[in-house]
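Trainee: sequence unavailable; structure follows:
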């Protein structure tokens, strides 16, 4: 996560690096790069007006509400764009590496995108059958797990029934009110918003990712060209370079960690006798991209599957228990050791951001929450008037 707000170091031009975008060195030749402004609440207050009176605060509040509602209502437009930009951050180093060996950027971008699509299609093809079987058996699985859990909570159920009888006796209402059941959207619709919307969004992501990779740093060059002041040019280049370098490193490192979690989980499920261990490894890899919530969801899924697979309750509980131990080792030892002091975000701010982006964009928003917040913090660290926000986001 991002470096502390005491001053994010400026990234100097490095023509040999594949983690940072290219730009014209002449645009940066006359001044030293900024080292990041010190937090100054006065500068932030100036954004609200000369005296930060109630009128200006209200206008800023209305603007923020308009932005939030726009992101929420137009998620089908914004979500593919944000996802494509993050994929561009992740895959740009590979395209630059191919360019250094002689392949032009459009050709390199095509190879990278097609290779990624081939891996995804192959994985979905191999895992479609077992995943479909689990989804089809989901109602029976839940009922079986519920039946087995009743043996563990008999006393609790008795107390609950006794409390219900006392409540009915106190109310004196023997009639049973008619229950109204409101069906929410299906799980698949919650995840993807329907097949048509999902395919449309996936198509936009694929093509936009290719175009972003193929044009390289064209937009950064144009941004530097249109900004009027030299200081603004330097700030834009510094933000772009640091954002791409750190987000690329974060996404690449996180992907490796999550793949490692998936491999270890698959091996553990195989040793414990769970069917389709590879599927559970893939599920662990994908859900581990969602901080906090992903591990909880994976534990619940493993517990449900284990209660159906094993007759012995203790053996069934061993499956989610083993995954919890693996997750604790990964989150408290492996990940901190690998990340070190890079991209540090305040834990409370990160959790609030996770909830916010989950509310705005659902599961995809939760997956994208950390990169989005890291990008916001990097920008705030290099814009003087927004430095206090970077201070609050930092650890």
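Mentor: The structure has been received and is ready for your questions. The structure presented is a predicted model; accordingly, all values stated were derived computationally and were not measured.

Trainee: from now on I want contacts and neighbour counts done on CA atoms only, so please keep to that.
Mentor: OK.

Trainee: does residue 50 sit in a helix, a strand or a coil?
Mentor: Following DSSP: H, G, I helix; E, B strand; the rest coil, residue 50 is assigned to coil.

Trainee: gap between it and residue 380?
Mentor: 21 Å (C-alpha to C-alpha, to the nearest Å).

Trainee: got it, and residue 211?
Mentor: Counting by C-alpha to C-alpha, the gap from residue 211 to residue 380 is 28 Å.

Trainee: any idea how far residue 176 is from residue 160?
Mentor: On the measure of C-alpha to C-alpha, residue 176 and residue 160 end up 18 Å apart.

Trainee: so for these two, which residue has more residues nearby?
Mentor: Taking other C-alpha atoms under 10 Å, residue 176 and residue 160 do not tie; residue 160 has more neighbours (12 against 6).

Trainee: and the more buried one, how far is that from residue 173?
Mentor: With distances taken as C-alpha to C-alpha, residue 160 is found 18 Å from residue 173.

Trainee: and if you look at residue 123?
Mentor: Distance, residue 123 to residue 173, using C-alpha to C-alpha: 57 Å.

Trainee: please say which of the two ends up with more neighbours.
Mentor: residue 123 (13 against 10).

Trainee: residues in contact with the most centrally placed residue in the chain?
Mentor: In the chain, the centroid-proximal residue (C-alpha atoms, centre = their mean) is residue 367; its distance is 2.0 Å. Counting by C-alpha atoms under 8 Å, 6 or more residues apart in numbering, residue 367 makes contact with 289, 290, 291.

Trainee: go again using 6 Å as the cut-off
Mentor: Contacts for residue 367 (C-alpha atoms under 6 Å, 6 or more residues apart in numbering) come out as 289, 290.

Trainee: in the helix or strand encompassing it, which residues are buried?
Mentor: Of the helices and strands defined by DSSP states H and E, residue 367 is found in helix 347-382. Residues of helix 347-382 classed as buried: 350-351, 353-358, 360-382 (neighbour count, 16 or more other C-alpha atoms under 10 Å).

Trainee: all helices for the stretch 251-395 of the chain, in order.
Mentor: With DSSP state H, counting those that start in this stretch as the criterion, the stretch 251-395 of the chain has helices at 277-287, 293-309, 313-329, 335-339, 347-382, 387-393.

Trainee: residues near residue 85, how many?
Mentor: For residue 85, the count of nearby residues is 18 (other C-alpha under 10 Å).

Trainee: host element of it?
Mentor: Using DSSP H and E, residue 85 maps to helix 75-100.

Trainee: dropping in the other structure now:
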């Protein structure tokens, strides 16, 4: 009696199966993005706390090596972070408030400098009127409902306070329980090889993110100092303020430097009498920023940890779209975490690996 042999799947069946898998993956990604947006009130401060916690992890570990319990080492690390933030915020807030009062003067100076463009603008306006008369277009009136500033602050203040509390609570508990969390995840892994691979992922994420963030923090501090010195040599008022602000904004790649150049252009308008002189502060900042981005950062973090600029741009754009300024800060650490995971599960992916780590991973299946 002959046994029927199973028929092989046709090309159409295989294509339909692959298409279904791609569709499910696409829907899963859309659901993940929707969940991030819907839960940004909670997810954004928790994600920020994890990133900052990875940066503060070495500080807590040093205290724990000296016999300090994790609960107290985490509290000490959070206190150090809070003191640094308060010191930087206090140094920036007072002079920044003074400059905020000079915004009308800066706007007046900008209008004065733009008077040279009055004739080209008038030409453009006349062309627009002619096109409108030919096409028979009509004026479009747009009304804007101007809400009360006090009412907006009353709505936003409790939300902001709640997010700050969630951030600090998440930061403390992440630092205090990070060892227990690692042990729980490793116990859930079945098999020694899988457990060892997951242990490598934990180690690489902590090491790479901590080293990267600490290096970037030092680089941004140096950038702020260099910008302050350059602006002081140009005679710009409050040079130390703009140097500190440049260091803070440099954590948000691309958008931070662009915003800083725009701010310094306004400062130049208020500090110098000519339009050419007002360009000196932003040009000096962009020159220092170019040296930092092209030479200092690759030298400090190493060529092996250099990220693809296009991937960086996509990551920053995505996370700013999802979570705003918080997303801009965690975009690069999130990309580093993704690369740290990928190099442990994707064959041949050796981003950021030292020679010793390459030899270790070469023995993994």
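Mentor: Yes, it's here. In this text the structure is predicted, and so the values were computed from the model without any measurement.

Trainee: could you tell me the TM-score of the two chains?
Mentor: Superposed pair, TM-score by TM-score structural alignment, normalised by the length of structure 2: 0.83. Supporting alignment: 336 aligned residues with a C-alpha RMSD of 2.8 Å.

Trainee: do a quick rundown of the helices in the stretch 101-250 of structure 2.
Mentor: 103-113, 118-135, 149-188, 192-234, 239-249.

Trainee: the second one vs structure 1, mean deviation?
Mentor: Looking back up the chat, that one is helix 118-135 of structure 2. Helix 118-135 of structure 2, aligned to structure 1 and superposed, deviates on average by 3.0 Å (mean C-alpha distance after the TM-score superposition for structure 1).

Trainee: buried ones in that helix?
Mentor: Residues of helix 118-135 of structure 2 include none that count as buried (16+ other C-alpha under 10 Å).

Trainee: cool, the first one as well?
Mentor: Going by neighbour count (16+ other C-alpha under 10 Å), the buried part of helix 103-113 of structure 2 is 106, 109, 110.

Trainee: go ahead and confirm the first one touches residue 271.
Mentor: No: Residue 106 of structure 2 sits out of contact with residue 271 when judged by C-alpha atoms under 6 Å, with a separation of 9.1 Å.

Trainee: who's in contact with the equivalent of residue 209 of structure 1 over in structure 2?
Mentor: Using TM-score structural alignment to pair residues, one finds that residue 209 of structure 1 aligns to residue 171 in structure 2. Counting by C-alpha under 6 Å, 6+ apart, residue 171 of structure 2 touches 49, 53.

Trainee: try it again at 8 Å.
Mentor: By C-alpha under 8 Å, 6+ apart, residue 171 of structure 2 lies in contact with 46, 49, 50, 52, 53, 78.

Trainee: which part of structure 2 lines up with the helix holding residue 367 of structure 1?
Mentor: Per the alignment by TM-score structural alignment, helix 347-382 of structure 1 matches residues 309-344 in structure 2.

Trainee: so how far is that stretch off the chain centroid?
Mentor: Centroid separation for stretch 309-344 of structure 2 versus its chain: 7 Å, with C-alpha atoms, centre = their mean, to the nearest Å.

Trainee: what about the closest residue to residue 195 of structure 1 other than its chain neighbours, how many residues nearby?
Mentor: Of all residues not flanking residue 195 of structure 1 in the chain, residue 189 sits nearest, at 7.8 Å (C-alpha to C-alpha, 6 or more residues apart in numbering). Residues lying near residue 189 of structure 1 (other C-alpha under 10 Å) number 13.

Trainee: so how far is residue 219 of structure 1 from residue 189 of structure 1?
Mentor: 35 Å.

Trainee: over to residue 367 of structure 1?
Mentor: Counting by C-alpha to C-alpha, the gap from residue 367 of structure 1 to residue 219 of structure 1 is 26 Å.

Trainee: before we move on, what about residue 349 of structure 1?
Mentor: Look at residue 349 of structure 1 and residue 219 of structure 1: by C-alpha to C-alpha, they are 31 Å apart.

Trainee: repeat that for residue 271 of structure 1.
Mentor: 51 Å.

Trainee: and residue 338 of structure 1, by the same measure?
Mentor: Computed as C-alpha to C-alpha, the residue 338 of structure 1 to residue 219 of structure 1 distance reads 32 Å.

Trainee: could you tell me where the helix holding residue 85 of structure 1 falls in structure 2?
Mentor: Going by TM-score structural alignment: helix 75-100 of structure 1 matches residues 40-65.

Trainee: quick one: distance of the matching stretch to the chain centre.
Mentor: Its chain's C-alpha centre and that of stretch 40-65 of structure 2 lie 15 Å apart, by C-alpha atoms, centre = their mean.

Trainee: now swap in stretch 114-128 of structure 1 and tell me
Mentor: How far stretch 114-128 of structure 1 lies from its chain's middle: 21 Å, per C-alpha atoms, centre = their mean.

Trainee: got it, and stretch 137-153 of structure 1?
Mentor: The answer for stretch 137-153 of structure 1 is 31 Å, by C-alpha atoms, centre = their mean.

Trainee: outside of that stretch, which residues touch it?
Mentor: Contact with stretch 137-153 of structure 1 is made by 304, 305, 307, 308, 313, as judged by C-alpha under 8 Å, 6+ apart.

Trainee: I'd like those residues as a markdown table, with neighbour count appended.
Mentor: A markdown table is the format used below for those (neighbours: other C-alpha atoms under 10 Å):
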| residue | neighbour count |
| --- | --- |
| 304 | 22 |
| 305 | 22 |
| 307 | 24 |
| 308 | 19 |
| 313 | 16 |
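
Trainee: which of those lies closest to residue 44 of structure 1?
Mentor: Checking these against residue 44 of structure 1 with C-alpha to C-alpha, the nearest one is residue 304 at 49.9 Å.

Trainee: which residue in structure 2 aligns with the closest one?
Mentor: Using TM-score structural alignment, residue 304 of structure 1 pairs with residue 266 in structure 2.

Trainee: distance of the nearest residue to its match once chain neighbours are set aside relative to residue 235 of structure 2?
Mentor: In this structure, residue 266 of structure 2 finds its nearest non-sequential neighbour in residue 106, 6.1 Å apart by C-alpha to C-alpha, 6+ apart. Per C-alpha to C-alpha, residue 106 of structure 2 is found 17 Å from residue 235 of structure 2.

Trainee: which residues sit in contact with residue 161 of structure 2?
Mentor: Neighbours of residue 161 of structure 2 in contact, by C-alpha under 8 Å, 6+ apart: none.

Trainee: with residue 266 of structure 1 instead?
Mentor: Neighbours of residue 266 of structure 1 in contact, by C-alpha under 8 Å, 6+ apart: 277, 278, 279, 280, 281, 282.

Trainee: so it versus residue 139 of structure 1, what's the distance?
Mentor: Look at residue 266 of structure 1 and residue 139 of structure 1: by C-alpha to C-alpha, they are 24 Å apart.
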